[in-house]
Every structure is written in structure tokens, then in C-alpha cells.
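# Output the structure for:
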Amino acid sequence: MRFDVVTLFPELFAPFLVSGVTRRAYESRLVDVRLWNPRDFAEGNYKRVDDRPFGGGPGMVMMGVPLAACLAAIRAERADAAPVVLFSPAGPRLDHAGVEAWSASEGAVLVCGRYEGIDQRFIDRYVDLQLSLGDFVLSGGEIVAMALLDAVARLQPGVLGDQDSHQFDSFNPALDGLLDCPHYTRPEEWEGMKAPPELLSGHHVQIERWRRDRRLEVTARQRPDLIAAARAAGRLTKADEALLAKLA
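Take a look at the predicted model:
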């Protein structure tokens, strides 16, 4: 899959693409990331990419002309009609289901906005989808682009050390959409705190029940909305409901 990232700050991606376990996806081109600076397509000696908003007001607005020229260059290089994604507070929030869909796709063109926003005419004509990371505002879309790329990369075959690792992620349907359980490792006792004996028992059924109970407990405490969703989907067992009743 290929992601073309339109950004005024391509240098922000340099350390991201060569660090951590997900670098395997980028180095092998399982997730092919290409960076495009709209300033390279701007007109005039100053390569201007922004201007004051019509009607007045604070800040600057990214101009549609260099963005459209940049997109045209990407289209000329790509053989497919990849969707254009703009990261914006106006879009729906990215979630696990969305990440899974992108991880099985051919990729997209990711537009990272800056300043007060982008000329609406570019959005109206070229943008297929807007996505948000949450109900807050960032300085630009680069962090959101990195979040999407990282989430997609770790789902690719062979990227994680243990191929089954992502099956136990929070929000995964394999865990019925619940949060993940707590994790422990050596030493068995640290600063007076012992690892749960169930995890040291070697009894796989007991271990799995402990993990399931802790997932339910953490989710009920931190994200009760996920419990409601799992219940509505019929994903909770009688044992699950019995534990939740005790926690209530």
C-alpha cells in the first residue's frame, strides 16, 4: 500500500519512519510512504502557500492553488484513484475499525493542514474524506498522519515481533471491543508488589479467565461505553455479566 503525505514539514517524518518496530513496514515498503511539500508547487519567488482570510480575522489560510498542483503531481505518479484524506476537527474520529480498513486498503493521499485551515474550495473539489484524532485542535495534521501510519503499519504481516500481538490490542473485535488487560513481567515481586498468582500458575484456563475479568474491570471503570456496546452486540457471557454485577 502507498500513502502520499502532503505536508509543509516533511522533516518531521524523517525520524518517525526509521524508528521503532514499525520501521520494518516502511523500509520494506509494505507501507510505502512518500512525502510531498506543496511549497515545491507554489508560484512566485517566495513560493507562498498561505494568505490572509477573506473577510478578515486572525491567522492565515493555506492556498488551494499549490495544494491542487501538488495533488496533480501525485496523481500523475500513482496508477490508482487513491482517496484524498484531510485531517480536520470536522471529520469523524479515527477508530480501530477505521485503522483495520486502511490496513487492508491500497492507501491514500494524506493532506496535513496548517494555520487556520485550508481554502474550502480545495476541500470541496478534491477531498474525499476528513478524519479527526479527537475533539481537540493540533497545530497541524502531521501528528494525525503519523498516528494513522503507525496504526496501519503495525497490522502488516511480519512487522511486529509476535504476529499475534495486535490480536490482543484494546478495541480489537477479538477481545469483543474491550480494553486490554494489565501486563506484568520479571521480577515477580517489585517494591513490595507481587505479580498476580494466576499469571504464574501455568494454568491456561485460569490465566485466560483472569485476563478476561481484568479486561472487563478496566473497561467498566475507564470506558463504560465499550461495555454497553459489547452488551448490545451480544458479546458478553453470563460469567462476564456476573462479574460486572459485582463491580457495580
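# When you work out contacts or count neighbours from here on, use the C-alpha atoms and nothing else.
Fine.
# which parts of the biggest helix by length in the chain are buried?
In the chain, taking DSSP state H as the definition, the longest helix is helix 204-222. Applying a neighbour-count criterion of 16 or more other Cα atoms under 10 Å, one finds 207, 210-220 buried in helix 204-222.
# and Leu86, what element?
strand 84-87 (DSSP states H and E).
# Could you look up the next helix or strand downstream of that strand?
helix 96-103.
# Which other helices and strands does that following helix contact?
helix 142-153 (3 or more Cα pairs under 8 Å, 6 or more residues apart in numbering; DSSP states H and E).
# Now do the helix it packs on against helix 96-103, angle only.
70 degrees (axes from the mean of the first three to the mean of the last three Cα atoms, to 10 degrees).
# Show me what helix 142-153 is packed up against.
So helix 142-153, by 3+ Cα pairs under 8 Å, 6+ apart, packs with helix 96-103.
# And the longest helix of the chain, what does it pack against?
helix 197-200, helix 224-232, helix 238-247.
# that older thread, go through the buried residues of helix 204-222 and name the one nearest Leu243.
Comparing the buried residues of helix 204-222 against Leu243 with Cα to Cα places Asp213 closest, at 7.2 Å.
# need the contact list for the closest one.
The contact partners of Asp213, by Cα atoms under 8 Å, 6 or more residues apart in numbering, come to 240, 243.
# And for Lys246, the neighbour number?
7 (other Cα atoms under 10 Å).
# What of Ala76?
10.
# and it, what element?
Going by DSSP H and E, Ala76 is in helix 64-77.
# That helix: which residues count as buried?
Quick answer for helix 64-77 (16+ other Cα under 10 Å): 64-71, 74.
# Compile those residues into JSON lines and extend it with columns for distance to Val85.
Listed next are the buried residues of helix 64-77 as JSON lines, based on distance: Cα to Cα, whole Å:
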{"residue": "Gly64", "distance to Val85": "15"}
{"residue": "Val65", "distance to Val85": "17"}
{"residue": "Pro66", "distance to Val85": "17"}
{"residue": "Leu67", "distance to Val85": "13"}
{"residue": "Ala68", "distance to Val85": "14"}
{"residue": "Ala69", "distance to Val85": "16"}
{"residue": "Cys70", "distance to Val85": "14"}
{"residue": "Leu71", "distance to Val85": "12"}
{"residue": "Ile74", "distance to Val85": "13"}
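# for comparison, sequence B:
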Amino acid sequence: MAKESTHRADELKELGWSSEDVARYAELWDYRQRWGAMNLEREDRQFLRKAEAALPAIVTGKAAAKKATEDKSYYRRLRFYLQAMNEAELALALEENARGAWPILLEEELRALDYYEPVLGLPDTLKAKKFDAVRESIANRASKLADQQGLVVSFDFQAPLNALKAQEPTKWRQLREEDTSADQSYPILNASVVEGFRQEVRAELVPLIRETLPSLAKTDKAAPPDDWNRA
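Next up is the predicted model:
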């Protein structure tokens, strides 16, 4: 792990720390560099340790050149929601191989990201907001399918992130925007239609991701084979 040569106040701000705490961290960091930690009050030393523990580790060499896709904030946000939905489905005691439409959507988006490995920096994540409307459209189709081949239950889409924010600072936004999040319909598909729906999602999401994200503009990768997985 590399040691920083200057304070990282901007990173704390990006993590959601208040302006007051960010300024306090920068001031204490500078003081420690000049006069040493022993000259700080115990409370200030504890604050510095807390701030530095919240910062991601500094890496060098190849690891610094390319951060793994699964470590990118956008990817972790999707995986966070997928985990919340998986846990909710376990409590539903669904029929064998029945599956929620939303987890399938997230699984297929994550699979495509694993395959193409976009940069997922600011240009990509800004463009990726277009995916919100696509997910809503596919989920609406899934609700109609679930009415015939499954069931529709309720899921509080706001709750997982609200619970996380109560525990730690995060700048993640909700999976669904405010105008759609009030709808808690959560379509569950019978096993007989899960695979067909998954293939429809792949057919729509894979080219969308490849064509939308700026960092994939010059990719020459074809669509992933049906049997491709990250492992």
C-alpha cells in the first residue's frame, strides 16, 4: 500500500462526508505533517484515524493502472441491490427455479459489464443513466408475463439504500427514480418462462451497453456466448 503525499479531502467529499468534516480532516492532516501526531489532541487523532480508514487504499503499479470492474462504484451499486433482492426472495419460499424479474435484469447487466470491462468512470456512469428507463420498460413487460406465468409481490426498492445510508455515508443513488419508486410491484416468473425472459433481457441489454458506454466505443468484442460466465 502506498502512503499519500498530500491529504485526500476531495475523496472524503466524494464519499459523502460533510464540508465541515472534510475541512477538519485537511487541517488536521496538515498539522500532523508539520508538528507530528503527538501534538494533536486525542479526539483529533481519533478523527484522523476514522477519516483515513474510510478512504480506499492507495495502490501502485498495474493495480493502479486498471481497477477491477467489480470494484467500480457503479458495479458495486448494482450488486448491492441484487443481494438485497436475493435475500428478499429467500424469505418468500418461492417455487423451485422461480425467479424475480429484477434480479435477472441486474444479473444480466452485471454479466455484460464483466464481459466488456468498461472503464465505468464519470463519462460511462452519466451515459448509463439511460439504462434506468430500459430496466423500467423490461420490468413492465415482466409484470404482464408474471400475471400469466407467475405472481406479483411487493418489494420496497427504496429500503435497502436507505438502510445503508443510515449506517455509512454513500453517494449511491436509488435504483429507481422517485417517479417510479413508489411502485413496489415485484414480478416473480415461473421456472417455465425464466430462461426465455433471461434471453430477451440479454438480447436487449448487451448491445445497449456496448453501444452506450463511451469507453466501449472502440471495442471489437462480439456479444458474449450464451454459456459465457465470469468464472
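# What does the TM-score come to for these two?
Once superposed, chain against chain, the TM-score is 0.32 (TM-score structural alignment, normalised by the length of structure 2); 129 aligned residues with a Cα RMSD of 5.9 Å.
# before we move on, the earlier item: and Leu131 of structure 1, which of the helices and strands packed on helix 204-222 of structure 1 is closest to it?
That would be helix 224-232 among those, by Cα to Cα, at 21.2 Å.
# packing partners for the closest one?
helix 204-222.
# show me where structure 2 has strands.
99-100, 150-154, 185-189 (DSSP state E).
# count of neighbours near Ala147 of structure 1?
15.
# Mind picking the two most distant members of the buried residues of helix 64-77 of structure 1?
Gly64 and Ile74 (15.3 Å).
# quick one on the thing from earlier: can you tell me which of the buried residues of helix 64-77 of structure 1 lies nearest to Glu27 of structure 1?
Ile74 (20.7 Å).
# Who are the contact partners of the closest one?
Asp4 are the contacts of Ile74 of structure 1 under Cα under 8 Å, 6+ apart.
# Format the buried residues of helix 204-222 of structure 1 as a markdown table; extra columns: distance to Glu189 of structure 1.
Formatted as a markdown table, those follow (distance: Cα to Cα, whole Å):
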| residue | distance to Glu189 of structure 1 |
| --- | --- |
| Ile207 | 18 |
| Trp210 | 19 |
| Arg211 | 19 |
| Arg212 | 23 |
| Asp213 | 22 |
| Arg214 | 20 |
| Arg215 | 22 |
| Leu216 | 25 |
| Glu217 | 23 |
| Val218 | 22 |
| Thr219 | 26 |
| Ala220 | 27 |
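# Between which two of these is the distance greatest?
Top of the distance list for these (Cα to Cα): Ile207 and Ala220, 19.9 Å.
# Of the helices and strands packed on helix 204-222 of structure 1, which stretch is the most buried?
Mean neighbour count, computed with mean count of other Cα atoms under 10 Å, is highest for helix 224-232 among those, reaching a mean of 15.
# Give me the buried positions along whichever strand or helix holds Pro15 of structure 1.
Using DSSP H and E, Pro15 of structure 1 maps to helix 13-17. Under the neighbour-count criterion of 16+ other Cα under 10 Å, helix 13-17 of structure 1 has 13, 17 buried.
# And it, what does it pack against?
Using 3+ Cα pairs under 8 Å, 6+ apart, helix 13-17 of structure 1 is in contact with helix 23-27.
# one more time with 6 Å, if that's ok
Packed against helix 13-17 of structure 1 by the contact rule (3 or more Cα pairs under 6 Å, 6 or more residues apart in numbering; DSSP states H and E) you find no helix or strand.
# Tell me which residues are up against it.
Arg23 (Cα atoms under 6 Å, 6 or more residues apart in numbering).
# which residues of structure 2 fall in helices?
Under DSSP H, structure 2 gives helices at 9-14, 19-35, 42-54, 62-65, 73-90, 101-116, 122-127, 131-148, 159-167, 178-181, 191-212.
# which of the ones you listed is buried the deepest?
Highest mean neighbour count among those (mean count of other Cα under 10 Å): helix 101-116, a mean of 20.
# how big is the angle separating that helix from helix 73-90?
Going by the same axes, to 10 degrees, helix 101-116 of structure 2 makes 140 degrees with helix 73-90.
# And stretch 116-123 of structure 2, end to end?
16 Å (Cα to Cα, to the nearest Å).
# quick one: Gln148 of structure 2 from Arg141 of structure 2, how far?
11 Å.
# same thing with Ser192 of structure 2?
For Ser192 of structure 2 relative to Arg141 of structure 2 (Cα to Cα), the value is 16 Å.
# what's the answer for Arg99 of structure 2, then?
15 Å.
# How about Leu90 of structure 2?
For Leu90 of structure 2, the distance to Arg141 of structure 2 - Cα to Cα - is 24 Å.
# now Leu78 of structure 2
21 Å.
# likewise Ala54 of structure 2?
41 Å.
# same thing with Asp44 of structure 2?
Counting by Cα to Cα, the gap from Asp44 of structure 2 to Arg141 of structure 2 is 55 Å.
# Over to Leu12 of structure 2?
In terms of Cα to Cα, Leu12 of structure 2 sits 41 Å off from Arg141 of structure 2.
# same thing with Leu205 of structure 2?
Where Arg141 of structure 2 is concerned, Leu205 of structure 2 sits at a distance of 15 Å (Cα to Cα).
# ok, now Leu208 of structure 2?
18 Å.
# Over to Gln83 of structure 2?
23 Å.
# cool, and Val193 of structure 2?
Counting by Cα to Cα, the gap from Val193 of structure 2 to Arg141 of structure 2 is 13 Å.
# Ser73 of structure 2 too?
Ser73 of structure 2 is 28 Å from Arg141 of structure 2, by Cα to Cα.
# again, but for Tyr31 of structure 2
Tyr31 of structure 2 is 59 Å from Arg141 of structure 2, by Cα to Cα.
# now Val201 of structure 2
11 Å.
# do the same with Thr212 of structure 2
Taking Cα to Cα, one finds Thr212 of structure 2 at 22 Å from Arg141 of structure 2.
# try Leu189 of structure 2
For Leu189 of structure 2, the distance to Arg141 of structure 2 - Cα to Cα - is 11 Å.
# End to end on stretch 147-164 of structure 2, go ahead and measure it.
Start-to-end, stretch 147-164 of structure 2 (Cα to Cα) is 32 Å.
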